[in-house]
Every structure is written in C-alpha cells, then in structure tokens.
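Participant: Output the structure for:
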Amino acid sequence: MSVEVDVLLQEAKESIEAAQNYRSELQQRLHGLNQARKQVRGSSGQAREALRRHFSELQTAATRLLTERLTTLLAEVDAIEAESVKPLDDCQSLIEHGVGQADELLREGEAALRCGLGEKEDKLGSFTKKAMHIQLDSLPEVPALVDVPCVSAQLDDSLLGLLRDRVSRHGSVSSHPPVQIEELQERPGGILVRWCKVDEDFAAADYRLQHRRSGSGGSQYEDSYIGRDCEFLVLHLDPHTDYLFRVCARGEGRTEWSPWSIPQTGYTTLAPHEWCPGTEGYILSSRRNIALRNDSSQSRCPVLYSNAPTYFCGQTLTFKISAAGPVDRRDSLGVCVDSEKGAESLQRDQAVCISTNGAVFVNGKEMTNQLPAITTGSAVTFDMEVVNLFPISNNNLSEGGNFKLRVTIGSGNREVVFDWLVDQAVDCLFFGCSFVHSGWKVLVF
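Facilitator: Sure, this is the predicted structure:
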C-alpha cells in the first residue's frame, strides 16, 4: 500500500510541476499579448496624433497661402485702379476748370450787355479780349470707354478639382512599416544590422538606419547609415551594452521617409579591434582603431600588431585604407598566430598577408595568385574557418603544420581562397600591418 502511495505522491508532484510550468508559460504568453496590445493601441494613438497634427498644419498653411494670394491680387487691382483713374481725374480737373472759366465769362458778357452806353464800349472790349484768351474753340479730349481699363478677375475653377484630387490621395495608413530589421549580428566593437522589405509593393530608393543606447539614460537616435544597401556595420559601440536599432525607407521619387520599423535591441560581447600603442613609427587614433605610418626615416619597418588576439574564425576582419603612401614590396596587411617582436613584415612563418602591390603571402611564401594593388579607399577583408581540429597526415606535418584554416582574402572585386597550415590549434589570432614609407593610414574593424 505504501508503494502505491509513493507512486501517487510522485505523480502528484509531477502534475504540480507540470501545472506550474503550464501556468508560467501561459503567463508569459499573456505578457506577450499585453505587449502586442500595447503596441497596437500605442501606435494607433501616435498615428491619430500625427494625422491630426499634420492636417491641422496643412489647414493653417493653406489658409495662410490663400489669404496671401488674395491680398496680392487685391493689391494688383488697387494698383491698376489708381494708375488708370489718375489721368481721368486730371482730365476732370481740366474740364471743371474750363467750366468755371466759361461760367465766369458768361457772367461778364451778360454784365457787359446790361451796362450803360457810357461804359458799354470798355466792358465789351474787355470781354472780347478775355474770350479770345480763353480759346473757346479748344476742348480737352475725353478717352473712349474702350481705351480705359476694365478691371476683371480671372479665376480657374480647376484648382479646387486639383486640390480635391491631391487631398484624396494625400497620406496613407498602414498596419506595418514597409521595412523591418531581420538580423543583428555582433561584431568586435559593433553590430552588423540587416533589414528587408515586408511590403513588396513599396519601391524603396534609399534606407535610413538609426541607433541609440537603450535604457532610461539612453541618448537620442542618431543616423547610422543612409543608402541603398540592406545591411550596415555599426561601429564604436560599447560591449555588453544594449542598443536600439530602427530603419525606414524612402520611396522612388519621394522626399518623405516611411514610418520607422519596430525597434530591435542588440548588443555585442566582443571587444573592438585595437592596434597596440607604443609601436615606433605609428600614431594611433583615440579609439586605437586607426593607425598612421608617420615616420619612415629609419630603415627598419616594424610590424604594428593588434593589442590582443581579438580576431576569431568565422568573423570578417576588414582593413580600410583612408590614405596611401609610396608602395614597397615589404608592406603587409594580415593576420598571424603570435605578435613576434622585432619582425619587420608579416611576410613570415605563421602569418598570412597581402602586400600593397597585391601579392599574397602564406607562411612567408608568395602565392601565384595576386589581388589588385592597394590604394586610398581600398578595403581588404580576411575570412577564416577551421577545416580540421585534429592532427592531419604526415605529409602535411612535413610541410610544417598540423592545423588547417581555410582563408579567404578579398580586395576590390576579387578574392583568393587557400588553406593555411599552422603549428597549433588556435581559436583567436593577432592582426597586423607594416609599411616601409610614411603616409599610410588604415582603419581596422
């Protein structure tokens, strides 16, 4: 009987544990539903506010524009009226003056006729002279109605139709942004962000990526990238820190940007690539990711190594040349197993590199394949993957290696792929560079 009780107790405990797990899963799903509902209601409220604000601003602006146009047209009417009426007023003044003179002359003539014989001759003579002086046969010309302005307003009723058509198509509402972030990959000191269109009918001309530090103390969003690519490596990020990323798009022939995608949180656990400070002949930037070869007066060409073996297989290591100096065959950019002191080039054992003339070296031996020469703006990439984790054949051992890495070096639009034999299993590598002449400036990421 006790055995049956124990079995029942065990089954009861298992059922309780299963119920607890079930409840926990349901609570997580409830939390997810609440977040989804919050997003729907929150975004709907923001959309309503954006629509009301936008159309209120349009109404205010349209009223202002119409008022300004009306004022301009009324001013034109006033100017035409003033300019046209002035000569008419002048003509009226001249005629009224003539009427006044005629009235006065009539009064004098009638008075001369009524006066006595003794003064009639003088009065009539004075009247006759005055009449001749006034030139009673000269009349001012009054313009015909067809010769004076007849002001009118021409109003095109099609404006309202055009406005109605544009307003009916102005603005849109969508349930999802046309572009979303699909992947965040950590990189040393950065995050590779990839995005894609989710609205196939949206013809994107450009994309705009922004990021900011997450949390209550987070900064404002800042532009990371604007262009046609669907991925971008955001650098200069602090490790183990959450960042928010969002992306939007601009349609073909449009000036406005689409709504932002739903922000995604990403972070990197990988420390940024840095050059080692204190190497003779090189100056580093404040972040130590840019090196400038500044002194080539010495015959030696020291190798500038990374501060630590921060390159891991499976990653892409990139050298970006922002300034170039004279080319020398001993120049090198590449990766190595160790930071050998005193070396003057990476063209040595336990290293793979490319020279500025495009030659590729593996363990100090030059390959027959060659890449384009390196100059300002060039980007050289190194990609590696482990081929085997166990000692390989004696034939390979005789070649000096018992661990194989497959290396891909890219420069310009070309790349070379080869297997690199190293003496021991490695999971992280140093990178380095060496330039004989000054003027070379290289960014690593």
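Participant: CA only for contacts and neighbour counts going forward, please
Facilitator: Fine.
Participant: Burial check on residue 94, number of neighbours?
Facilitator: Residue 94 has 14 neighbouring residues, counting by other Cα atoms under 10 Å.
Participant: swap that for residue 1, sorry
Facilitator: Counted with other Cα under 10 Å, residues neighbouring residue 1 total 6.
Participant: Next: the one 3 residues further on.
Facilitator: Here the count is done by other Cα under 10 Å, and residue 4 has 9 residues near it.
Participant: same check, this time on residue 349
Facilitator: Other residues lying near residue 349 total 17 when counted by other Cα under 10 Å.
Participant: Also the one 10 residues further on?
Facilitator: When counting by other Cα under 10 Å, one arrives at 20 neighbours for residue 359.
Participant: cool, the one 5 residues further on as well?
Facilitator: Using other Cα under 10 Å, residue 364 is surrounded by 16 other residues.
Participant: Please apply the same query to residue 2.
Facilitator: Number of residues near residue 2 (other Cα under 10 Å) recorded here: 7.
Participant: repeat for residue 357
Facilitator: Other residues near residue 357 come to 18 when the count uses other Cα under 10 Å.
Participant: Repeat that for the one 4 residues further on.
Facilitator: Taking other Cα under 10 Å as the neighbour definition, residue 361 ends up with a count of 23.
Participant: distance between the helix or strand in which it is found and the chain's centre?
Facilitator: Using DSSP states H and E, residue 361 falls within strand 359-362. Distance, stretch centre to chain centre, for strand 359-362: 39 Å (Cα atoms, centre = their mean, to the nearest Å).
Participant: Other residues contacting that strand?
Facilitator: Under the criterion Cα atoms under 8 Å, 6 or more residues apart in numbering, residues 347-355, 366-367, 369-371, 420 lie in contact with strand 359-362.
Participant: Check the spacing between residue 342 and residue 331 real quick.
Facilitator: 15 Å (Cα to Cα, to the nearest Å).
Participant: Likewise for residue 386?
Facilitator: 27 Å.
Participant: For the two, indicate the residue with more neighbours.
Facilitator: Counting neighbours by other Cα under 10 Å for residue 386 and for residue 331 shows that residue 331 has the greater number, 25 against 17.
Participant: ok so, going back, restricted to strands, list the contacts of strand 359-362.
Facilitator: Judged by DSSP state E, the subset of these located in strands is 351, 352, 353, 354, 366, 367, 369, 370, 420.
Participant: Touching, the first one and residue 336? I think so.
Facilitator: What it means is residue 351. Yes: counting by Cα atoms under 8 Å, residue 336 is a contact partner of residue 351 at 4.1 Å.
Participant: want to put them side by side, so please do this one too:
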Amino acid sequence: MELETEALLQEARESIEAARTYRRELQQRLKGLQLARQQIKDSAALTRDVLEQHFNDLKGTLQKLLDERLVSLLQEVDTIELESIKPLDECQKLIEHGVSTADELLREGETAIHSIPGEENKKLCSFTKKALHIQLDSLPEVPSLVDVPCLSAQLDDSLLTIVKCNIFNHGTVASRPPVQIEELFEKPGGILVKWCKVDEDFVPQDYRLQYRKSAAGHFEDVYVGRETEFTVLHIDPHVDYQFRVCARGEGRQEWSPWSVIQIGRSTLVPHEWSPGFEGYSLSSRRNIALRNDSEVGGVLYSKAPTYYCGQTLTFRIETVGQPDKKDSMGVCVEQQNGCESLQRDKAVCVSTNGAVFVNGKEMTNQLPAVTSGTAVTFDMEAVNLGPSNNNEGGNFKLRVTISSNNREVVFDWVLDQCCGSLYFGCSFSYPGWKVLVF
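Facilitator: Modelled structure (predicted):
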C-alpha cells in the first residue's frame, strides 16, 4: 500500500512539474505574442507618420511649384502686352498729332474764308500753301486686328490626368520589408550577419547593413554592396548589438524599409596578437599587426590559443610589403620562440606567394599569391580521435581547408596528440605588411 501511495505521489509530482513547465512555456508564448502585436502597432504608427509627413511635403512642394509657374506665365503675359502696346502707342501719338494739325488748319481755313475783304487773297494763299505742305492725302497705317497680338493661355488638361494617375500610383504599403536578417553567428571579436530577400518580386541591386551598440545609440553603416553576408568586427564580447539591413531595388535610388532589428552578441574571446614583440606594432584592439622593422624578425604569435576547431580563422592583408619565401600566416600547436617562420613542425601555414606548408613541408597544391585586400581563411574539423590505425603514427587528425581568392586546398593534418585549441601566427621578412586577424 505504501509503495502504491509513493508511486502515486511521484506521478503527481511529475505531473505538477510538467504543468509548471507547460505554464512557463505558454507564458513565454504570450510574451512572444505581445511582442508581435507591439511590432505591428509600432510599425503601423510609424508608417502613418511617414506617409503623412511625405504627402504634406509633397503638397507644399507642389503648391510652391504651381505658384512659381503661375508667376512665370503672368510675367510672360505682362511682357507680351507691353511689347505689343508700344508700337500702337507710337501710332496713336502720330494720329493725335495729325488730328491736332488738322484742327488748326481747319481754323485757319475758316478764318481765311471769312476774312475782311481786301485781305482774303493773302490769307487764302497762305492757307493753301500750308495745306499743301501738310500733305492732307497722307494717312498713317493702322494695323488690322488680325495683325496685332491676341493673348491667350494654352493649358493642357491632360496634365491633370497624368498627375492624377501618378498620385494614385505613388507610394506603396508593405506588410514586410523586402529583406530580413537570416542568421547571426558569433565570431572571436566579431559577428557574422547573414540576410536574405523575402519578397520574390523584389530585385535587389545593393544591400546596406547597419549596427549599433545600444538602443540609445545611432545606427552606423558597416557594409554596402551586393553580398548577402558580412562579418562585423570590433565587437566587444558579452555585449548586445542591434543589426538591421535594407536594400535598393534595381534601377532605383531610394532604399527599402529596414528589416526587423535583430540582436546579437559574441561570447568568444577576441583574437589578439601578442604585444611587445619587436619588429611589429599593433592596433589598439591588438587584432591588426604591422611589420615595421626588418632588423629583427621571428614569428609573431597570438596572445593565447584562441582558435578552436569548427571556427573560421581569417587573415586579411591590409597592406603589402616586399614578399619573401619565408613569409607565413597560419596556426600551430605551440609557440616556439626563435623560429623565423611557421614553416616548421606542428604548424600549417601559407606563404605570401601562395605556397602551403604542413609541418614544414611544402605541398604540391598552392594558392594564389596574396595582394592588398586578400583574405586567407583556415577551417578545421577533427576527423578522428584516439589511436590511429594508419602508418603515419599519429593519433589525432584534423581536416584542414585553406581558402584564398576563390581557391582552396584541403588536406589532413596529423598530430601526435589531441589539441583542443591552437595558436595563430605570422612572420614577414620585410616591413610594410599589415594583417588583420578575425
């Protein structure tokens, strides 16, 4: 009986715990629903504000343009009127002068006809000569109405139809941005951001990625281009960063709406070069090394063994110097001070001329020579653990992939012991080489 009671109690406890878990999961989903609801409401309110502001700006601009055009046309009317009236004014002055002369002549003629007898011949003779001199048969020409301007306004009513059509089709409202952030991958001192388009009808020409360290800060552009992924560097570990992306459609100037903001963080220790090594100067974050002195040499190692299998290690050449066959960039099991290059045992590396070395031996396959901007990546994964059954005598094997300029070399690196993490390093014989690691 006691056993049965104990079993029932245990079953009840398990059911209670399951109910707690179930309630906790449902509450999490309620929070998710609330966030989704808030996103819809906030984005709708923002969209309303954007639309109202845009159309108010359009109305103001259109009113200004129409007013300016009206003033310009009225000025044209004024100019044509003034220029057309001017010759008519001159003609009017001439006619009025003729009328005045004729009036005066008429008065003189009347006086001559009704003059005192004995003086009429003299006055009539004077009047006749004056009349002949004035040329009473010469009249100024007055332009006909068809020969003078008749102003009018030509207004194309189709403009209203065109404007109406454009206004009716101006602007769209989308329920989702055309691109969204797909994944965020943590990197040592960085975050790899991948995005994709979610609107099948949208043809992207360029993408634009922004990030900010806190919600109170300003978003900064970190990438503009055609790629759909980018590694954002200089990321502080254990700090939340916000990311968003938008796109520009083919043949368009304006950018699309921003994607939904995604939050990412990196828990991985940033890759750093070891400070204080002669011949090299480091950036403030110690992820960039510059070879600045050819008098002293050797391998510059990482501060700690921070490279782990399954990660991607990248060396990006920022500036180049004179190449040398002993130059190297790669990884190693341990630091060996006094070596001039990583072309040695327990190390794999690439020279600046593209040669690949495994445990100090040059491989037949090689990569292109590096130039400014070249990125050389190392990817490794464990092939087998424990004692090896092959004739090489190794008991730990890593599958190594080294890539550069769309070329890659793949090989197995056999070590005599299991290695959880690796150092990285570089060596350059001549100054001028600058390399970023991430």
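Participant: How close are the two chains, by TM-score?
Facilitator: Aligned and superposed, the two chains score 0.93 in TM-score terms (TM-score structural alignment, normalised by the length of the second structure); 438 aligned residues with a Cα RMSD of 2.2 Å.
Participant: Can you add neighbour count and distance to residue 212 of the first structure and give the ones in strands among the contacts of strand 359-362 of the first structure back as CSV?
Facilitator: Formatted as CSV, those follow (neighbours: other Cα atoms under 10 Å; distance: Cα to Cα, whole Å):
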residue, neighbour count, distance to residue 212 of the first structure
351, 26, 38
352, 26, 37
353, 28, 36
354, 29, 36
366, 16, 45
367, 12, 45
369, 12, 43
370, 18, 42
420, 19, 40
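Participant: Return the member of those residues nearest to residue 14 of the first structure.
Facilitator: Residue 14 of the first structure lies nearest to residue 420 out of these, by Cα to Cα, at 54.5 Å.
Participant: what about the residue nearest to the closest one when sequence neighbours are not counted, helix or strand, and which?
Facilitator: Nearest residue to residue 420 of the first structure, sequence neighbours excluded (Cα to Cα, 6 or more residues apart in numbering): residue 405, at 5.1 Å. For residue 405 of the first structure, the host element (DSSP H and E) is strand 403-411.
Participant: Does anything pack onto that strand? Which helices or strands?
Facilitator: strand 379-386, strand 414-422 (3 or more Cα pairs under 8 Å, 6 or more residues apart in numbering; DSSP states H and E).
Participant: counterpart of the residue nearest to residue 420 of the first structure in the second structure?
Facilitator: Aligned counterpart of residue 405 of the first structure in the second structure: residue 398 (TM-score structural alignment).
Participant: my guess is that match contacts residue 378, does it?
Facilitator: No: between residue 398 of the second structure and residue 378 there is no contact under Cα under 8 Å: 11.7 Å.
Participant: Between the two, point out the one with more neighbours.
Facilitator: Taking neighbours as other Cα under 10 Å, residue 398 of the second structure and residue 378 compare with residue 378 leading, 25 against 20.
Participant: And that one? What does it align with in the first structure?
Facilitator: In the first structure, residue 378 of the second structure lands on residue 382 (TM-score structural alignment).
Participant: where's residue 91 of the second structure, which helix or strand?
Facilitator: Here residue 91 of the second structure is assigned to helix 2-113, by DSSP H and E.
Participant: after superposition, how close is that helix to the first structure?
Facilitator: Compared with the first structure after fitting, helix 2-113 of the second structure has a mean deviation of 2.3 Å; criterion: mean Cα distance after the TM-score superposition for the first structure.
Participant: And that helix, what does it pack against?
Facilitator: Here helix 2-113 of the second structure touches helix 120-134, going by 3+ Cα pairs under 8 Å, 6+ apart.
Participant: what does the helix it packs on contact?
Facilitator: 105, 108, 109, 112, 113, 114, 115.
Participant: How about the contacts made by the fourth one?
Facilitator: Neighbour list for residue 112 of the second structure: 120, 123, 124, 127 [criterion: Cα under 8 Å, 6+ apart].
Participant: ok, and those in the first structure?
Facilitator: Here is what carries over to the first structure from the contacts of residue 112 of the second structure, by both residues aligned by TM-score structural alignment, their matches' Cα atoms under 8 Å: 120, 123, 124, 127.
Participant: And the buried ones among these, selectable in PyMOL?
Facilitator: Filtering those down to the buried ones (16 or more other Cα atoms under 10 Å) takes a single PyMOL command:
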select buried, resi 123+124+127
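Participant: Out of the kept ones among the contacts of residue 112 of the second structure, which comes closest to residue 403 of the second structure?
Facilitator: residue 127 (118.8 Å).
Participant: what does the closest one align to in the first structure?
Facilitator: Residue 127 of the second structure maps onto residue 127 in the first structure, by TM-score structural alignment.
Participant: ditto for residue 275 of the second structure
Facilitator: In the first structure, residue 275 of the second structure lands on residue 277 (TM-score structural alignment).
Participant: Helix or strand: which one has that match?
Facilitator: Assigned by DSSP H and E, residue 277 of the first structure belongs to no helix or strand.
Participant: Quick one: residues contacting it.
Facilitator: The contact partners of residue 277 of the first structure, by Cα under 8 Å, 6+ apart, come to 284, 288, 307.
Participant: Then residue 427 of the second structure?
Facilitator: Residues in contact with residue 427 of the second structure (Cα under 8 Å, 6+ apart) are 297, 298, 299, 300, 326, 327, 328, 329, 340, 341, 342.
Participant: with those residues in mind, which one is nearest to residue 26 of the second structure?
Facilitator: residue 329 (51.7 Å).
Participant: which one is the aligned residue in the first structure for that closest one nearest to, not counting chain neighbours?
Facilitator: In the first structure, residue 329 of the second structure lines up with residue 333, judged by TM-score structural alignment. Spatial nearest neighbour of residue 333 of the first structure, excluding adjacent residues (Cα to Cα, 6+ apart): residue 433 at 4.5 Å.
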